[in-house]
Every structure is written in structure tokens, then in C-alpha cells.
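# Below are the sequence and a predicted model for it; my questions follow.
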Amino acid sequence: MHLWQQFLSSWNGISFFYNDYISQPEDIQLYTDAAPSIGFGGYYSGRWFASEWPPEFSHLAQQSDSPSSTLFEIYPVIIAAILWGHEWSKHIILIHSDNSAVVDIINKGRSQVQDLGSRLRHTSHASSTVFCYHLQLNPRLEDLSHASREAILNGLAPSTLSAYLTSWNCFKAYHSYYQIPFPLLDVWSICNFVTHAHSNLKIRASTVQTYLSGINFILKLATGEQCHSISHSHVTMLTKGLRKREPASSARRLPLTSDLLSQCICTLRSGYMSPSIDRTLECMFLLAFFGFLRCSELAPSTSAFNPAIHPSLSDISAHTPDSLIYTLKKSKTDQFGKSCPIYIFRLNSFISPFEPISEYVLSRYANKASPQEPLFLTENGKMATRFWFNKHFLKVLGASGISPEHYSLHSFRIGAATTAASAGISDETIRVMGRWSSEAYRLYIHNNFNDLLQAQALISSFKPLGVF
């Protein structure tokens, strides 16, 4: 044991025992390339990296009229060794390089380029990210890195992350279809991808822009840097031009205003399906409208109920004898789950939401329901999802004599804002009721023909002071 302790304490790591498997140069191949004006990259066994030059390289041109191309060409080889070198130990590797000086340096193990080694050591870890790091991590560090990656991804909504992954897969499929190396990130390649997605895949220009955002996001995860080609003026002008070539879109979503809501409530109270489903839908209609709710704030897209984030029976509570509170656990503008109270009042109206919702909650509790059960249930006793709610919403519209075309669940929120504006409610109050943090609520206020007529009549009859 003393012999081994003495040996290991001074061992240089070199072993004469190689793997039983004898590899050939063709088995492990590395491809690298560099462009001093753009950046560098490498490809190895289905994996790749690409990046702009570290800040240290920008000073080379200032220090020398003709900086060594060898330095630029060997840098991606060093980065590849940092990333994947642990897989090459005791193997033969074939490195493809178009620089003869780099070939000599690799084969001889030394360089005539002054200060090359110190420069490379200084910059070798410049491109490390949480998703692409150079070190072999021990289990404890790996756990920390995993937690960091999870936290970064949790910063995005699952639907957004899914859309970004779809865009990345589309970008990869584009490279495969045209049989070009992946990924090409220059302006020319990005423009070609945009045209391919729009012209060949029939993806709208607005959706292609979302795809570009997804590609940029994935690249930032991998390299820590954004792709500047995506924000290039040529890409911007291309998407704008493609958008102008698109046919005019169909009519925008229509608002479900208070008068249309009254027609729907009348249909439900007259008997649409079973009494329990009619009562459930009535409460959902009224809560969506008077709460200015987004679709996801009332009916989740998933069927897997999670009481920590989805609407539960306990989210409806009494506030005063004439008001209720619907506690919104999480929303688009409240990603940290601070929760927000939505007040529901007793109104002197046919569509007053207080009475139906109060009776619904009391009846659920009377039937031994748990406070942690879903707030709204289907005929099968499952959580009411967005698909289920939308299906019945469109059917109720049709049964009420309203064409369901151009209506969606977002029509409740649009209709509430439009009705509030028509009733003369202040902009600030509308912003508070809809929980808007910007001027975006103005986009939801749809003015009908009579509103425009009355507005122009008022303008034409207005006389400034001193004019008779």
C-alpha cells in the first residue's frame, strides 16, 4: 500500500495500458474551421459548436498589421479538445484542417508562433455556458449545473419552450433537406431558411419570426451569445416583404359583448344540456366575462389537474355579503405566482355573476366536494379543459342564434374591454380590471359602426372657445 501511495502521489497520468479496442483514424474525425472576420466552429460525431471570437482576439488586429492565421485556425481545435478531449484518450483521431501550420503544430506538438500558447490558455474558457461547459464535472457540480439549467428553462412557459423546440427542429430539417452542414448562421443562410419556411412550408411570416426567436434562444443556451444574423436588416426586410405578399387575413376575433352574453345565458337557463352542465357553463361564461379572464386563467389546456396552479374550488371565497373573490393563482403577467384577487359583485342585472357562482360553489360543497378539487367539472367529473370549454362555447353561440365564426374563448376578455369602453369606463379602470401592465388593452377595444358615427358627430359639432 505504501508503494502505491508513493507512486500515485507522483504519477504523471501516463499509462502504457491501452484499450483492448484498436481504433482507426477514420473512427474519430474532427472538423474545424475559422474565419477571422466572423468566428469559428467545429463538428465532431454529430455535435457542434460555433461562436464569435472572444474579446481578446479583437486586439490582435490592432497589435499587428497581419495577425497570424494559424492562431485563428488552431483555436477551434483547442476548444474541441476542451469539450470532447476526454473521449479521445488513448485513441487515434483524424483532424481536418485547411491550414498547414496547424497540421504541423498538431503533429509535432510545438509551435513557432510567438505567445501562441499563452493566448490560447488565456481564452480557452471564454465560451463556457451552463448548457455547454468545458470541465468534466463531479456528481455534486453536475447536480448544481442541472439545477441551473432547470431554473433557466422554467423561466419560459411550457408552451413557449415547446414552440421554440419546434422551431429548432424545423431549422435542422431545413439543413437536412438542402444537404448543408448544420448549423449555418450567416445572414445568407438565415434568409434562405426564412424563405423556405414561408414559401415551401407555407408558414406565415409572423410565425416565422417566432421561429427565429426560438432559434436565437436555443443558440443563446448553447453558446451564451445571440445570433446577430437573425437581427440583421436583410432578415427584417425579408420578413416584412413576405408579410406584404400574404393574402389579407380573415376577420379578427369578435368581442362577446354584454348583449351577446345575455343571449348565451338565456340559452343556458332555457336548457342546453343537463342542469349541472348548464350551471357549470353559465358560471364559466360569467366569470370569464366579468373577470376579464384569459383562456388559461379559467380553463387549462392540459387535462392533468394540479391544484397548485389550476383553478380549484377553494379559489372562490366570500368577500362581503354582496361580493366574491376569485383568487387567480398564476397568469401571463404574474409568472411568479403571487396570486391576484378578482372581485365578483352582485349586480342589478340579468347577467349578474354573484348569484350563479355562489349557488354553484355551495352546491359543490353540499355534495361533499373537496376544496382542492377542480373548480369546474365536465359531465365525466374531470377538470374542464380549454378544449371542452371552447367546444361548448361555440355550440352555445350557435344555439343562441350567433354565428360562432370569428369567436374564440378570448372573445370574453375582448368583449369585456369593449363593453367597458363603450360604457364610458375610464382607461385606467379598464387597465386594472384586465390586469394590463401596458397600453395593450387598447387593442382589445373594438368599436362598432354606431360608436364611430357618434364620435364623428361629436367632433363635427365641437366648437373651441371663442368660435361662434
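Great, that's in hand.
# From here on, just use CA atoms for contacts and neighbour counts.
Noted.
# host element of the residue nearest the centre of the chain?
The chain has residue 160 as the residue nearest its centroid, 2.6 Å off, counting by Cα atoms, centre = their mean. Taking DSSP states H and E as the definition, one finds residue 160 inside helix 158-177.
# which parts of that helix are buried?
Buried positions in helix 158-177, judged by neighbour count with 16 or more other Cα atoms under 10 Å: 161, 163, 164, 165, 167, 168, 170, 171, 172, 174, 175.
# show me the residues around the fifth one that make contact.
By that I understand residue 167. Contacts for residue 167 (Cα atoms under 8 Å, 6 or more residues apart in numbering) come out as 210, 211, 212, 214, 215.
# Next, work out how far apart it and residue 330 are.
Residue 167 sits at a distance of 27 Å from residue 330 (criterion: Cα to Cα, to the nearest Å).
# In JSON lines: the contacts of residue 167, plus distance to residue 148 and neighbour count.
Shown next, in JSON lines, are the contacts of residue 167 (distance: Cα to Cα, whole Å; neighbours: other Cα atoms under 10 Å):
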{"residue": "210", "distance to residue 148": "25", "neighbour count": "15"}
{"residue": "211", "distance to residue 148": "25", "neighbour count": "24"}
{"residue": "212", "distance to residue 148": "25", "neighbour count": "22"}
{"residue": "214", "distance to residue 148": "20", "neighbour count": "22"}
{"residue": "215", "distance to residue 148": "21", "neighbour count": "22"}
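# next, the one to line up against it:
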Amino acid sequence: ISDPPISSSCPHSRAHANPHSTAHLAALTEETHRLISLSLADGSRVAYQRAVDAFQNFRLSHSLKSSWPATSQDVMTFVAHLSLSGRAASTISVHVAAISCLHKMHNWDDPTQHFLVKKMQEGCRRQGKSRDIRRPITWDILAKITSNLDSACASLYECILFRSAFLLAFFGLLRVGELTVTARYGNTSKVIAIGDIQIAHNNPGALMLRIRYSKNDQYGSAVMLRINGNGIENMCPVQAMGKYLVRRPAAKGPLFCHANGAPLTRYQFGAVLRKVLHHAGVPPLQYGTHSFRIGAATTAALNGLSPSKIQTMGRWRSDAFKLYIRK
């Protein structure tokens, strides 16, 4: 918000401004920002920021101009990308609404109001329920990922970091939001912390993991998971976590962090996954960060585990877990 114009009848009014008046204007400006901020619920604000980040990352990865305001052509290309990725029409609408909100907040021309953007959104709604094209990360694909991390990571520490994160996501049937923070504006308080994991005292071949918050547990009642090791090189979650914890910097906060102490983000988790899948000859477009949870549920079903056992392992409260089993 710009400063109010100085009265032409008093050229020195700014220099001799009443300090009480200046303080009042500052208070009005602060209240304006506060009210605008309150216009969006916390959940909507996080969702909008995540959508804008996704749009910006898409433009950067496709060598498009990343300056603002965005063009309608960029928005159309992004909508096409979301549709090919299997996103539901409602999800695409949230992404478009976030881009629109950003432009309106800055008083820029809104590219989402373009006739063709509107028509593309209508097409998304008319095509009905989008199919979930995310494929499961199976045991064989997990083996390819963990043995090819040097192709996607810049250092030995990063290889150890992502190997332990990927294996824990698979064997713990974890949601990516439980492991990583959202880009830039993530809330680290609800992510698995360094104090939430320990090697089981009665069995060094297992680890105990506390999940304090999750999608189905917003109030922090917490659950304890026991994850057993398998002794297989590059595929054992307990061995991988042991190697990681030895090298992890002495920093409080999220369990997974880089050598400089910065927490692992959802974007980094997905970017390394796509890069290593591409190097291993697996089409990365068919996989996402949720593919570990899908793959673990599918693998459990193929190994004969009962539906109730799978539901308990993944902490599902409804029959939604059946959608994760991709036989």
C-alpha cells in the first residue's frame, strides 16, 4: 500500500508531520494488511501458496519466463500439465484460483480470466472424474531408486538422506506431508522430528517412529509405529536410518534435513524422485510422492496381508485404503 499523497498546499508537511498522525497511518496500514490476510483461511492460504509454488516450479522446469505477471499462455500450458498429471477438476480450479488471487492482490491483469483458460477449466469439469494415474512404487522400482541415487544427488550425504527418507516413506506407509515441509512456508511443528525416532531397545533390527500429527490426526494424539529391518543392502530402512542419524547435523526440528540444517521440502523430495526414476529408465510422469504409500499398500496386498491389517498399517480410518491397492 503506497503512502498517501502530500498536500500541495503544504510542501513541507512530511517533514513536519505530526508523529501521532504518522503512527496512526502506520496502524491503519497494518490493520489493512491484517484484514486482507484474514480474508483467507489458514488452509486456503497454505493451499494457494503451494499452488503458486507449483506453477512457478513448472515454469522454471519448462524454461518458461518466470517473471510476473504471468501470461495466459503459461496458465493454459500449466492447466494442460495438471490434466495430464491426472489432477481432478477441483484441484485444477484451486491452482487457477491461487494464480488469480496473486494477480489481483498486486493489481496485475489477471491471465486466468482469458476466454481459453475458462474453456479449459470447463473441459476439465466435463471430462468427469479424473483417473488417478499415480502408479505404485513396487519393490523392484524401490530397488532401482535406492541404487541409483548418486545420479540425482550432489553429495554422499544427500544420497544417504534421500535413501533413508524414501525407505521410511515406503516401509512406514507414510504420507509425504509427515516427512517434509512445504516449500518456503511449511509448518515444521507437525512434521516428524528428530526426537520422534529411535532404534528399538529390545531389538536393534527395528526402529520406533512416533507420528504426532497426520491427515487423520489433527490434534496430536500421536501413534507409535514399529518398523522392522530386513538386512538387505540399500533396502533396509533400519540400516539406512542408522547411517543417516550418524551423519545428520546436530539440529533440532524435522527429522530429515540437509547438511546445513535446512529441512527437507516436499518439492525436493519429488524432484529427486523424478530425477532418479528417469535415470533408472522408469517414466517419472507416472509416479508422484504418494507413490511410496500406494506401492507399500499394493505390495502388502500382493504378499497376502489382510485388508484390515493394511488399513491399520496405513492408519486409514475408512475404506479409502482400497483405492491405494493397484493390482
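Thanks, I have the structure now. Here the structure is a predicted model, which means the values were calculated and not measured.
# TM-score for these two?
For this chain pair, the superposition-based TM-score is 0.60 by TM-score structural alignment, normalised by the length of the second structure; 226 aligned residues with a Cα RMSD of 3.5 Å.
# between the contacts of residue 167 of the first structure, which is nearest residue 447 of the first structure?
residue 210 (29.5 Å; Cα to Cα).
# Figure out the helix or strand that residue 225 of the second structure lives in.
Judged by DSSP H and E, residue 225 of the second structure forms part of strand 223-228.
# What is the mean deviation of that strand from its aligned residues in the first structure?
Compared with the first structure after fitting, strand 223-228 of the second structure has a mean deviation of 1.7 Å; criterion: mean Cα distance after the TM-score superposition for the first structure.
# according to the alignment, that strand goes to what range in the first structure?
Aligned using TM-score structural alignment, strand 223-228 of the second structure spans residues 340-345 in the first structure.
# What residue in the second structure is paired with residue 382 of the first structure?
Residue 382 of the first structure maps onto residue 262 in the second structure, by TM-score structural alignment.
# Map residue 26 of the second structure across to the first structure for me.
For residue 26 of the second structure, no residue is aligned by TM-score structural alignment.
# swap that for residue 326 of the second structure, sorry
That one, residue 326 of the second structure, aligns with residue 446 by TM-score structural alignment.
# Now do the contacts for residue 386 of the first structure.
Per Cα under 8 Å, 6+ apart, neighbours of residue 386 of the first structure: 295, 296, 299, 300, 301, 302.
# How many residues are close by residue 79 of the second structure?
23 (other Cα atoms under 10 Å).
# So it belongs to a helix, correct?
Yes: in this structure, residue 79 of the second structure lies within a helix as judged by DSSP: H, G, I helix; E, B strand; the rest coil.
# nearest to residue 33 of the first structure, of the buried residues of helix 158-177 of the first structure?
residue 175 (18.5 Å).
# From residue 189 of the first structure, how far off is the closest one?
9 Å.
# before we move on, what about residue 106 of the first structure?
32 Å.
# Tell me which stretches of the first structure form strands.
29-35, 39-44, 47-51, 94-96, 316-320, 323-328, 340-345 (DSSP state E).
# and of the ones you listed, who's closest to residue 437 of the first structure?
Here strand 340-345 is closest among the strands of the first structure (Cα to Cα), at 13.6 Å.
# Now tell me what touches that closest one from outside.
Against strand 340-345 of the first structure from outside (Cα under 8 Å, 6+ apart): 287, 290-291, 322-330, 352-354.
# so how far is residue 397 of the first structure from the counterpart of residue 141 of the second structure in the first structure?
Using TM-score structural alignment as the criterion, residue 141 of the second structure maps onto residue 260 of the first structure. Separation of residue 260 of the first structure from residue 397 of the first structure (Cα to Cα) stands at 9 Å.
# and of the buried residues of helix 158-177 of the first structure, the nearest to residue 460 of the first structure?
Using Cα to Cα, the buried residues of helix 158-177 of the first structure come closest to residue 460 of the first structure at residue 163, 49.1 Å.
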